[in-house]
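Asker: dropping a prediction and its sequence here:
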Amino acid sequence: MTVSKLVFTPLSYTGWGSLEYLTPEIEKHEAKRLLIVTDPLLQQIGLLDQVTSLLDSQQLPYTLYTDIVPEPPLETAEKLVHYTREGQFDLIIGVGGGSSLDLAKLAAVLAVHEGPVEEYLNLTGIRPITKKGLPKVLIPTTSGTGSEVTNIAVLSLDSSKDVVTHDYLLADAAIVDPALTVSLPPRVTAATGIDALTHAIEAYVSVNAGPTTDGLALQAIRLISRSLQKAATNGDDQAARTDMSHGSYIAGLAFFNAGVAGVHALAYPLGGQFHLPHGEANAVLLPYVMGYIRKSCTKRMADILNALGGNSSFLSEKEASYECVRRLELLVKDVGLPAVLGEYNIPVTALDQLTEDAHEQKRLLARSPLPLGEDEIRAIYQAAFDGVIAEPE
C-alpha cells in the first residue's frame, strides 16, 4: 500500500474580507519591526493601501521593501536577504504575486542563516537550512502561484531557474482574500489562472498523487475552469474572483504535496532564457505536454475532462483524453494567451538549448507519468513551436 506524506501551511484564512485577520496574526507574534515585501506596482496602483491602512489604523509600524521584479534573478534575492539581515526585523509580510511571496519567505528564513542565497539552491547549493527563521504572513494578490502554501522559492538564473526549498519556508499564516485580486489586469488574470490550473492538472497526473491531493486537484480544476474566463473578462465579478482565489489556493495545496512535472520543467527555461512570465510559459506548453503524455494517463485525463465541464460518459478513455487536450487548447486561446512559441518570437534555433536546460529539471521530471528524456522534451518544444499536438511513437 502506498503511503502519502501530506504537509500544509499551519494556518490559512480564505474568503472575501479575510485580510482583517492580518493584525491579529501580527499581535500573536508580538512583532514590533515589520517588513513588507511587495511589488512596486502594487504601491503605484494603490492596492497596497488596503494592507498598509489596516496597519496604520492599529498604529503598527512597518518598513516597505519594493525592490522586486517579476521572475526574480538571484541578485534580487541576495539584496533582499542582506537588507533583512541588516534590518533586524521580527516579522515578514509578503504581499503580491509569486515573486513577492517567494522572496518574502526566502528572506524570512535566510535572515537567520549565513552565506549567499546561491549556496542554498536546490541544484547547486552546498549549505543546508537549519533554522526556521522569522515568522511570515503571506498575502497573495493574484490567483495563480499558490506560493502562499508552498515551501519553495523560485529564482531565475542565466538560462533557467532553480529553487530554494525547505519546510521552514512555509508561511506561519496565509491570507487569501479575493478582494485583493479585483484590480488584476485581464492578461495577468488569464496567465496566473492557467498557472493555477496547471498546478492542479499536473498534481492530478503526478506519480506522487494520492486520494487527498486528487480531491484537492479536481476541485481546483472545477473552480478555475468555470470562472477563469469570467474573471478575465470582468474583473469585478465577485463570484468569479472568489472561485479563482479558492481554486488557486486549493491547487497550491495539491501540487505542494503531489508535485508538478513536465509543464513546469519545460516552462522554467522559457522564463530563464526569454523572460516569459511563468503563467504564460505554462499556458503555451500545457496542451502540448498533456497531449504528449496522454497515453500514460488516459483514465486521469478523462477525470480532468469531467472536472473541466466536459462529459466522458459516452467516450472511451482514449477519446476522453483527446477531448481533454482539445479543451485545454481552447481554454488557453479563449482567455487570449499565445498558443505557440512563435508568438513570443522564440526561434526554432533555441529549441536545443531549451531542451538541454529543461532536461536538468530532474526534481520536476521525476513526477511525470511518462518518462521525459531529451528526445521527448525536444519533441514537445517542437510541437509547441509548430502548433501541433505531438505524441510519442
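Answerer: Thanks, I have it. Keep in mind that what you see is a predicted model, and the values were worked out from it rather than measured. Residues are numbered from 1 along each chain as shown.
Asker: only C-alpha atoms for contact and neighbour calcs from this point on.
Answerer: OK.
Asker: how much space between Leu270 and Leu276?
Answerer: Applying C-alpha to C-alpha, to the nearest Å, the value for Leu270 to Leu276 is 6 Å.
Asker: joint contacts of the two?
Answerer: Both Leu270 and Leu276 lack any common contacting residue under the criterion C-alpha atoms under 8 Å, 6 or more residues apart in numbering.
Asker: more crowded one of those two?
Answerer: For the pair Leu270 and Leu276, the greater number of neighbours falls to Leu270 (28 against 18), based on other C-alpha atoms under 10 Å.
Asker: could you say which helix or strand holds that one?
Answerer: When elements are assigned from DSSP states H and E, Leu270 belongs to helix 262-274.
Asker: any residues touching that helix, and which ones?
Answerer: The contact list for helix 262-274 (C-alpha under 8 Å, 6+ apart) reads 71, 156-161, 198, 202, 276-278, 281-282, 285-286, 289, 346, 354-355, 357-359, 361, 364-365, 367-368, 372, 377.
Asker: in strands only, show me those.
Answerer: Using DSSP state E, the subset of the contacts of helix 262-274 located in strands is Ser156, Lys161.
Asker: buried subset of the contacts of helix 262-274, written for ChimeraX?
Answerer: The ChimeraX command for the buried members of the contacts of helix 262-274 (criterion: 16 or more other C-alpha atoms under 10 Å) is given here:
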select :71,156,157,159,160,161,198,202,276,277,278,281,282,285,286,289,354,355,357,358,359,361,364,365,367,368,372,377
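Asker: second structure follows, compare the two:
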Amino acid sequence: MWIKNHFLLIVNHYPKPAMPENLCGEPTVNLAENAIHSIGVLVRDFGAERVLLVVDEDAAHASGANRILTTALATCQATRFNDFELNPQFHDIERGIRQFQKTRPQIVIALGGGTAIDLGKLIGSIAVQPATAMDIVTGRVGITKCGPPLVAIPTTAGTGSEATQFAVAYVDQQKYSVSHKFLLPSHAIVDPSLTASLPPRITAATGLDAFCQAIESIWAVGATDESVGYAAAAVELAREHLVDAVVQPSPVSRMGMCQASHLSGKAINISKTTASHALSYGFTSQHKIPHGMAVAMTISRMLAHNAGVSDEDCMDPRGADHVRKRIELIMNLLGTAGVHEACVQLDTMITAIGCACSPARAGVGDAATLRKIVTSVNAERMSNNPRSADATTLMELLQSSPRTESFR
C-alpha cells in the first residue's frame, strides 16, 4: 500500500497552469471529482477565442460533459470535430487537419476515450508540421514543431493517453505508433464522474488496458525505477478496484480506476509496452476485439513466459536476475506466492468481469487466425519484452489453456 499511496501524492499534485511559452513541457494534471468544471477557467486563462473540440459525441452526452463544455465555450468560436471511427484512422486524421487549418484554433480540447485523445494529439501536432501527415504517421519524417495547447479529458479509465507522448494511427488496417514529446498534452482533466455512465463492457475493456499495461511496464526492457513506481501503484489500484468498477461501480471504484489509468499512462510513457500489446493489435484490427480485452487475452501467458527467462534468451541488458526480480514484484502486487498462482489470479479477474482470458475463449483460437496474428506482430514492442519469443513460441503461448478458479 505504501507504493500506491506514495504515487497518488504525485497524481494529486496539481501544478499551476503552464504558460503558453512552456506548453510542450510536463503537463498540468487535475485529477478529481468534478474536475471537468475547471475547463472554462482554463480556456479563459489561455485567452483562447478559437477552439477545436475533438469530441466523441456519445461520450460527451452520456457523461454530462457536453452541457459543461457548451457553457464553458459559449464566448469562443468552438468548432467540433466528431463522427470519427473507433481507433484512429488515417482518413479521420486528414479530415481533422483540414478542419484545423480552416479554423486556426488557438487551443485543442480532446474529450472521449483513447481514440478522441489520440486524434487530438495527431491533428493539433501534424497540422503545424511542414511534412505530410502520411510521412509523419508512417515514421518517414519526425515531428519538429510544437502545436497549440492540448487539453485532454478522458471519459474512460483505461488508456492513460492523457499522460503519454504516443498516439496510435491505422493506415489500411496497419497500426502505426507516433511518438514525440510534443504530443504530450499540456493539460489533463481526469474526472471520475465522467466515467459513471459507462456500460460494464466498456469499463471492463478500458480497465483491463490500464491493468495490463501497468503489468507490462514493470517487466519492460525500457522500465526505470520511476516508471516501475508508477506501474506498481497502478497494479495495486486496478487489483483493488477493477472488478468492483465493472460489477458494482461506486465513486470509490471509479476514482481508483481513473488513478490506475493515469499512473499506468505515466509508466508506459517511460517504459513503453511489450509483447501482450504487440500481439493485441492484430486481434483489434482484424477481429474488432476491443483493445484492452485483446491485451488481456495474453497477459497471463506472457507472465509465465517471462518468468522462465534465462541468460540465453534475456532481452534486458540488466540480465535475467533483474527480470526475475521484476516478475517477483508483480507476483507480490497480485498477492500471490508463485507464477502459477499469479496466472490464475489474472485469468480469474479477467473472467470475473465477463471477458475472455484466451484467444480460444474469444472465438479466435484457430491455428490459421493465430498464425496471421503472429506474422503481424509489432516488432518494436516485442523487442521491449524481457524474454525473446520466436513465432513458434508465440503460437504455443496463444494456443495454451487459461488458468481459472473462483475469484471473489
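Answerer: Perfect, thanks for sending it. Here the structure is a predicted model, which is why all the values come from computation and not from measurement.
Asker: TM-score of the superposed pair?
Answerer: These two chains, once laid on top of each other, score a TM-score of 0.88 by TM-score structural alignment, normalised by the length of the first structure; 367 aligned residues with a C-alpha RMSD of 2.1 Å.
Asker: report the central residue of the first structure.
Answerer: Taking C-alpha atoms, centre = their mean, the centroid of the first structure lies closest to Thr145, which sits 2.5 Å from it.
Asker: can I take it that that residue is in a helix?
Answerer: No. Counting by DSSP: H, G, I helix; E, B strand; the rest coil, Thr145 of the first structure is not part of a helix but coil.
Asker: any idea how far it is from Val182 of the first structure?
Answerer: As it turns out, when the distance is counted by C-alpha to C-alpha, Thr145 of the first structure lies 16 Å from Val182 of the first structure.
Asker: for the second structure, which segments count as strands?
Answerer: With DSSP E as the criterion, the second structure has strands at 28-31, 50-55, 77-81, 107-112, 150-154, 166-171, 174-179, 187-190.
Asker: output the ones you listed as JSON lines; include the columns distance to Ala356 of the second structure.
Answerer: Listed next are these as JSON lines, based on distance: least, C-alpha to C-alpha, whole Å:
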{"stretch": "strand 28-31", "distance to Ala356 of the second structure": "31"}
{"stretch": "strand 50-55", "distance to Ala356 of the second structure": "30"}
{"stretch": "strand 77-81", "distance to Ala356 of the second structure": "34"}
{"stretch": "strand 107-112", "distance to Ala356 of the second structure": "25"}
{"stretch": "strand 150-154", "distance to Ala356 of the second structure": "25"}
{"stretch": "strand 166-171", "distance to Ala356 of the second structure": "24"}
{"stretch": "strand 174-179", "distance to Ala356 of the second structure": "23"}
{"stretch": "strand 187-190", "distance to Ala356 of the second structure": "28"}
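Asker: most tightly packed of those strands?
Answerer: Most buried of those, by mean neighbour count (mean count of other C-alpha atoms under 10 Å): strand 150-154, with a mean of 29.
Asker: which residue numbers in the first structure go with that strand?
Answerer: Correspondence between strand 150-154 of the second structure and the first structure is established over residues 136-140, with TM-score structural alignment as the criterion.
Asker: that stretch: average distance to aligned residues in the second structure?
Answerer: Here stretch 136-140 of the first structure, set against the second structure after superposition, deviates by a mean of 0.4 Å using mean C-alpha distance after the TM-score superposition for the first structure.
Asker: what about Thr369 of the second structure, neighbour count?
Answerer: By other C-alpha under 10 Å, 15 other residues sit near Thr369 of the second structure.
Asker: what ranges does the stretch 201-350 of the second structure have for its helices?
Answerer: Chain-ordered helices for the stretch 201-350 of the second structure, with DSSP state H, counting those that start in this stretch as the definition, fall at 225-247, 251-271, 275-287, 291-307, 320-333, 339-352.
Asker: winner for burial among those?
Answerer: For the helices of the stretch 201-350 of the second structure, the largest average neighbour count (mean count of other C-alpha under 10 Å) is found in helix 251-271, namely a mean of 27.
Asker: quick one: it aligns where in the first structure?
Answerer: Alignment note (TM-score structural alignment): helix 251-271 of the second structure is matched to residues 238-258 of the first structure.
Asker: how far does the matching stretch sit from its chain's centre?
Answerer: Between the centre of stretch 238-258 of the first structure and the centre of its chain there are 10 Å (C-alpha atoms, centre = their mean, to the nearest Å).
Asker: mean deviation, that stretch versus the second structure?
Answerer: Comparing stretch 238-258 of the first structure with its match in the second structure after superposition yields a mean distance of 0.6 Å (mean C-alpha distance after the TM-score superposition for the first structure).
Asker: circling back to that earlier point, distance to Ala133 of the second structure added to the helices of the stretch 201-350 of the second structure, as a markdown table?
Answerer: Listed next are the helices of the stretch 201-350 of the second structure as a markdown table, based on distance: least, C-alpha to C-alpha, whole Å:
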| stretch | distance to Ala133 of the second structure |
| --- | --- |
| helix 225-247 | 31 |
| helix 251-271 | 23 |
| helix 275-287 | 21 |
| helix 291-307 | 24 |
| helix 320-333 | 38 |
| helix 339-352 | 38 |
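Asker: spatially nearest residue to Leu346 of the second structure, not counting backbone neighbours?
Answerer: The shortest distance from Leu346 of the second structure to any residue that is not its chain neighbour, by C-alpha to C-alpha, 6 or more residues apart in numbering, is 6.1 Å, and that residue is Ser300.
Asker: chain neighbours aside, what residue packs nearest to the residue of the second structure most remote from its centre?
Answerer: In the second structure, counting by C-alpha atoms, centre = their mean, Thr75 sits farthest out from the average C-alpha position, at 32.8 Å. Of all residues beyond its chain neighbours, the one nearest Thr75 of the second structure is Glu49 (7.6 Å), with distances taken as C-alpha to C-alpha, 6+ apart.
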